[in-house]
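# here is a sequence together with a model predicted from it:
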Amino acid sequence: MKQSNKEPGPDDRWMARAVRYLRDWSGRHGRTVHDQVLRGVSYGVGSGAVSLLVLWYETRR
């Protein structure tokens, strides 16, 4: 039988620290993690589109 008052394991403490850090970060910067992920994805898509345009242009020259 599992004990409910057992100390959290190292994985649980690591996860709790990560969650607390992300919440503190979002409070300091006024953004949420989801906003940052969307921003990163949009930059990645834009960068990929520019790369494709450059490759297309270079093959046509």
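Here it is on my side, so go on. Numbering: from 1, shown residues only.
# can we go C-alpha only for contacts and neighbour counts from here?
Noted.
# so how far is residue 19 from the residue minimising distance to the centre of the chain?
Centroid-nearest residue in the chain, with Cα atoms, centre = their mean: residue 37, separated by 4.9 Å. As defined by Cα to Cα, to the nearest Å, residue 37 lies at a distance of 16 Å from residue 19.
# same thing with residue 41?
21 Å.
# what's the answer for residue 49, then?
Counting by Cα to Cα - residue 49 and residue 19 are separated by 33 Å.
# ok, now residue 36?
Per Cα to Cα, residue 36 is found 15 Å from residue 19.
# again with residue 12
As for residue 12, its distance to residue 19 is 11 Å (criterion: Cα to Cα).
# want to compare, so here's the second one:
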Amino acid sequence: VKTMGFLGLFIGPVLMALLVAIWREWLREVELADELAPAAPAELEAAPPPQIEIVAEKKSQAG
């Protein structure tokens, strides 16, 4: 209590809880990204490549 004071007794646990919450959220995002990463190439391989259609331009005369 002498080094941090009474304010430190309240700020310390709040700061620690905040850091733990940020850490857990970061880990959850990493796990979700790992689950989605293997699924993406399989979806790309299953779908046929997009077809590009070439259309001739129609010339119009303004009169």
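Yep, it's here. Owing to the predicted nature of the structure, the values given are computational and were not obtained by experimental measurement.
# TM-score for the pair, please.
Comparing the two superposed chains by TM-score structural alignment, normalised by the length of the first structure, the resulting TM-score equals 0.54, with 36 aligned residues with a Cα RMSD of 1.2 Å.
# so what sits against both of residue 12 and residue 19 of the first structure?
Overlap of the contact sets of residue 12 of the first structure and residue 19 (by Cα atoms under 8 Å, 6 or more residues apart in numbering) is empty.
# ok, which stretches of the second structure are helices?
With DSSP state H applied, the second structure shows helices at 5-46, listed in chain order.
# what's residue 34 of the first structure aligned with over in the second structure?
With TM-score structural alignment as the matching criterion, the partner of residue 34 of the first structure in the second structure is residue 10.
# quick check: the gap between its match and residue 42 of the second structure.
50 Å.
# then residue 9 of the second structure?
52 Å.
# residue 33 of the second structure too?
Distance, residue 33 of the second structure to residue 42 of the second structure, by Cα to Cα: 15 Å.
# how about residue 3 of the second structure?
For residue 3 of the second structure relative to residue 42 of the second structure (Cα to Cα), the value is 58 Å.
# same check, this time on residue 6 of the second structure
Applying Cα to Cα, the value for residue 6 of the second structure to residue 42 of the second structure is 57 Å.
# how near is residue 20 of the first structure to residue 12 of the first structure?
12 Å.
# then residue 46 of the first structure?
Taking Cα to Cα, one finds residue 46 of the first structure at 37 Å from residue 12 of the first structure.
# quick one: contacts for the equivalent of residue 46 of the first structure over in the second structure?
Taking TM-score structural alignment for the superposition, residue 46 of the first structure sits opposite residue 22 in the second structure. Not one residue lies near residue 22 of the second structure by Cα under 8 Å, 6+ apart.
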